[in-house]
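J.: Sequence and computational prediction follow.
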Amino acid sequence: MQPNGCIIQCMDDDAVFKALADPHRRQLLDRLFDRNGQTLGELCHGLEISRQAVAKHLALLEAANLLSCQWQGREKLHYLNPVPINQIAERWIGKFDQHRLRALSALKQALEGDPHG
């Protein structure tokens, strides 16, 4: 049986992976990375999908905690939240990188004939 914290973390990871699975959502995140704090209209500019579709994508990104919103007067500004992506990178990608680096180091030592391993 898994502790509740693990179940919640897995659900959070699932929401992030689901959000990142769509190329339009990744494009929206890239746009916010380039210039944070954009309105819906600014984010729609130049996209080949409807304003309503962009709004739905933004809602899913917000539900996955990949962006946050702040109202300034009548404008809703969208801000990138890179924390969930960094957590996934540390949890999943980082642990596989360590294994790969150890394997490459071992291969290098074997090819060079390093007796100290």
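T.: In hand now; what should we look at?
J.: C-alpha from now on. contacts and neighbour counts both.
T.: OK.
J.: wouldn't L80 be in contact with F33 here?
T.: Yes. Judged on C-alpha atoms under 8 Å, L80 makes contact with F33 at a distance of 6.5 Å.
J.: This structure: helices as residue ranges?
T.: Secondary structure of the chain (DSSP state H): helices at 4-20, 23-34, 40-44, 51-63, 83-88, 94-112.
J.: okay, pairing it with this:
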Amino acid sequence: MTEADEDRADAVFHALADRTRRDILRRVLAGEHSVTALAENYNMSFAAVQKHVAVLEKAGLLTKRRSGRQQLASGDVVAVRSVQAMLGDLAQIWRGRISRIDDLLALDPNPPDPPTPHTEPEHS
């Protein structure tokens, strides 16, 4: 990955690390919502919801447009699919690592016995 790709991954995972932002993203992926309408769903200030939307927008997961006085937010399906692809790549790396560990374990015909727990003698 390039430095720009790494920076984008950091922004995406930071944005998705918060449950409110994940919920906002689910809502705007289902359809366009005004930021005002989004804010009505949360027990926080309008400004706090605006900040969550801004983090998602900076990460490229949603886009905003103006319609009169309203800011309308829409989820970016292509961006979400790129996150899915990123996670798929990571999963593939881990599957490969686990497979290599399994192969190494299969090579040892006499694996060591697991350690026995040390028990303290009971005192009367």
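T.: Received, thanks. Just so it is clear, the structure is predicted and the values come from calculations on it, not from any experiment.
J.: just to revisit the earlier point, more neighbours: L80 and F33 of structure 1, which one.
T.: L80 (23 against 14; other C-alpha atoms under 10 Å).
J.: if I line the two up, what does the more buried one land on in structure 2?
T.: Under the alignment (TM-score structural alignment), L80 of structure 1 maps onto G75 of structure 2.
J.: which one of the helices of structure 1 lies closest to E75 of structure 1?
T.: Closest approach to E75 of structure 1 among the helices of structure 1 is made by helix 40-44 (8.6 Å; C-alpha to C-alpha).
J.: Just tell me the aligned range of the closest one in structure 2.
T.: So helix 40-44 of structure 1 sits over residues 35-39 in structure 2, by TM-score structural alignment.
J.: Mean distance between that stretch and structure 1 after superposition?
T.: After superposition onto structure 1, stretch 35-39 of structure 2 sits on average 0.9 Å from its aligned residues (mean C-alpha distance after the TM-score superposition for structure 1).
J.: give me the number of residues near whichever residue in structure 2 pairs up with F96 of structure 1?
T.: Mapped onto structure 2 by TM-score structural alignment, F96 of structure 1 lines up with A91. By other C-alpha under 10 Å, 12 other residues sit near A91 of structure 2.
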